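S.K.: The following block contains a protein sequence and its predicted model.
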Amino acid sequence: MEIVIVEDEKPAARRLQRMLKKLELEVNTLLHSVNEGVTWFKENPEPDLVFLDIQLSDGISLEIFEQVKISSAVIFTTAYDEYALKAFKLNSVDYLLKPIDEEELGNAVNKFKENYHKNSPQIDFNAFRKILETGSKPDYKSRFTIRVGQHLKIIAANEICCFYSENKASYLTTTTGRNYLVDISLENLEKELDPEKFFRINRKSILNIDCIEDIISYTNSRLEVKLNTFKDFQLIVSRERVRDFKTWIS
């Protein structure tokens, strides 16, 4: 059985490859971009099964199949629930939400094996593209309620320059330079904030892109970020987050 993984995050692709090996399925082909996928599918026979991440670094993975006609079975891998659910209705074998669970992977593979020799309908990639282009975005938190003494203060998300943790507590800094205690962890904040506007640069800091004043090269291939109102401590992008940070700001 020929299996191909299309996933732009190489550690995630290798992890999925190892998980499939535990199921006694060998994956010899890992593709990481639209361009790489187009080239491979043009030059090689169709695989039996494709694990397909929806969003790749250079575009939507469906662009591959707009340039190369294939009839392989597809299991979608995605971090976006609304995409996955709608993709499932478009006759894919199955879908897996990231991070991929071993039991769910096993169930998806078993479903593929059961239908392996059947003539199942092909995925309507044009319909899927329309879903991606018109699908609703998740509702991100647009304001925060802060307790100040006996009063409650409402702060809009676009008025927040950054969030940070200190002494096991979380704080926000406004665009006017005021700091407030917030009753939510950075882990939960990261899920509730619009990823186009906010980015977690390390374990203790989440930044608003509109507040970035300067970005400076730092030691060990890291970056230092200067914000226009926050001066409490250095904001350093951890080395493992530098690549994602550069993608985010571009």
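M.R.: Perfect, I can see it now. Residues are numbered from 1 along each chain as shown.
S.K.: Every contact and neighbour count from this point should use C-alpha atoms.
M.R.: Noted.
S.K.: Nearest to the middle of the chain, which residue? Look it up for me.
M.R.: Closest to where the C-alpha atoms of the chain average out (CA atoms, centre = their mean) is A79, at 5.8 Å.
S.K.: Excluding sequence neighbours, find me the nearest residue to it.
M.R.: The spatial neighbour of A79 that comes closest, neighbours along the chain excluded (CA to CA, 6 or more residues apart in numbering), is K98 at 5.0 Å.
S.K.: Quick check: the one you found touching F76?
M.R.: No: applying CA atoms under 8 Å, one finds K98 not in contact with F76, separated by 10.3 Å.
S.K.: Between the two, point out the one with more neighbours.
M.R.: Ranked by neighbour count (other CA atoms under 10 Å), K98 and F76 place F76 first, with 21 against 13.
S.K.: Could you check how far that one is from F88?
M.R.: Separation of F76 from F88 (CA to CA, to the nearest Å) stands at 8 Å.
S.K.: Please enumerate the shared neighbours of those two.
M.R.: Counting by CA atoms under 8 Å, 6 or more residues apart in numbering, the contacts common to F76 and F88 are D94, Y95.
S.K.: Okay, and N188 sits in which element?
M.R.: helix 186-192 (DSSP states H and E).
S.K.: Give me the buried positions along that helix.
M.R.: Residues of helix 186-192 classed as buried by neighbour count (16 or more other CA atoms under 10 Å): L186, L189.
S.K.: which residues touch the helix or strand that it is followed by?
M.R.: Sequence order places strand 198-202 as the next helix or strand after helix 186-192, per DSSP H and E. By CA under 8 Å, 6+ apart, the residues outside strand 198-202 that reach it are 190, 206-209, 235-238, 241-242, 245, 248.
S.K.: Put this next to the first one:
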Amino acid sequence: MTILLIEDEPLIARQLQKLVRVLEPGATIDGPLASVQSICAYFNTIRSTARLTPDLVIADIQLADGVSFEAFQQVGLDVPVIFITAFDEYAIRAFKLNSIDYLLKPIDPNDLKTALVKYHRWVANGMTGFSEQFQQFLSQILERPTTPQYKRRFTGHYLRQIMSVTQEETAYFLRNELIYLYTNDGRKLITDYKTLDELEELLDPACFFRANRQCLVHLNAVAGYRPLDNSKLQIALKPPHEALELLVSKEKAAAFRHWIEG
């Protein structure tokens, strides 16, 4: 049995690999793949070399260069999928009907175990009609009007655990060699992002502002600001982060005022 993993967040990808190795010790694991481009290249290589396709795909939806649906439609995917998702309730119902199962981040080992049991039960029962139904589902999803998809949930290391934090719980991201996530209640998580530039592209600009080279701040964490003599601005954060001296350059001052006023 070969299982293909598709996940662009390194922390989640490593956790997923470990869990699959424990739950399916006899399986061959391909991936993790992190982009639409790499998924297409993987299946093109398989077909050009007459290798067997994977028996099961465990896939995140939102990837670095698009959504996995796009790749699945391009390659004509005809194997079962377990989705990893943080999508809305409507979409989750659709995933439930058109895939083996769906997993919410952070991945619960028991949920993954249940999904794998369902996969084996489906295989034992003959697994008929999946391909046509799944392709119809992909067409319907990709034809829906789309708006920019921003990350609504983040993961990071905290007290020897991988924690999941929502956008609303996030106060700011701070670069100090590593990229740290600070929560509204004062927790400090180590993330796996390499640069703030990379992270900024994933965030909703209505909620987050790039104050300077070191910091991306959430609107709900801002108590106010005051102008300084050198035309810079000093942001005042809400407790428990009021001690952080957060400056906005004079070049970004006008943009910050526009952002804070909505």
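M.R.: Here it is on my side, so go on. Remember, it's a predicted structure, so these values are computed and weren't measured experimentally.
S.K.: quick one on the thing from earlier: identify the residue of the second structure aligned to the residue nearest to A79 of the first structure.
M.R.: Aligning on TM-score structural alignment places K98 of the first structure opposite K105 in the second structure.
S.K.: doesn't T85 make contact with its match?
M.R.: Yes: look at K105 of the second structure against T85 with CA under 8 Å: they come within range, at 6.8 Å.
S.K.: In contact with the residue mapped onto I54 of the first structure from the second structure, which residues are there?
M.R.: Applying TM-score structural alignment, one finds that I54 of the first structure aligns to I61 in the second structure. Shown in contact with I61 of the second structure (CA under 8 Å, 6+ apart): V67, S68, F69, F83, I84, T85.
S.K.: quick one: I61 of the second structure from D185 of the second structure, how far?
M.R.: Distance, I61 of the second structure to D185 of the second structure, using CA to CA: 29 Å.
S.K.: All the helices of the second structure, in order from the start?
M.R.: Assigned by DSSP state H, the second structure shows helices spanning 10-23, 36-48, 68-75, 89-98, 109-124, 130-143, 196-200, 250-261.
S.K.: that older thread, show me what the helix holding N188 of the first structure is packed up against.
M.R.: On a contact count with 3 or more CA pairs under 8 Å, 6 or more residues apart in numbering; DSSP states H and E, helix 186-192 of the first structure meets strand 160-166, strand 205-208.
S.K.: again, only this time at 10 Å
M.R.: strand 160-166, strand 169-174, strand 198-202, strand 205-208 (3 or more CA pairs under 10 Å, 6 or more residues apart in numbering; DSSP states H and E).
S.K.: overlap in contacts of K105 and T85 of the second structure?
M.R.: Common contacts of K105 of the second structure and T85 (CA atoms under 10 Å, 6 or more residues apart in numbering): D60.
S.K.: between the contacts of strand 198-202 of the first structure, which is closest to Q122 of the first structure?
M.R.: Nearest to Q122 of the first structure among the contacts of strand 198-202 of the first structure is W248, at 34.4 Å by CA to CA.
S.K.: tilt between the helix or strand the closest one falls within and strand 198-202?
M.R.: Secondary structure from DSSP H and E places W248 of the first structure in helix 242-249. Compare the direction of helix 242-249 of the first structure with that of strand 198-202 by axes from the mean of the first three to the mean of the last three CA atoms, to 10 degrees and you get 160 degrees.
S.K.: Any buried residues in helix 242-249 of the first structure, and which?
M.R.: Going by neighbour count (16+ other CA under 10 Å), the buried part of helix 242-249 of the first structure is V242, F245.
S.K.: rewinding a little: compare the helices and strands packed on helix 186-192 of the first structure and give me the one nearest L25 of the first structure.
M.R.: With CA to CA, the closest approach to L25 of the first structure among those belongs to strand 198-202: 35.7 Å.
S.K.: That closest one versus strand 160-166: what angle between them?
M.R.: Going by the same axes, to 10 degrees, strand 198-202 of the first structure makes 30 degrees with strand 160-166.
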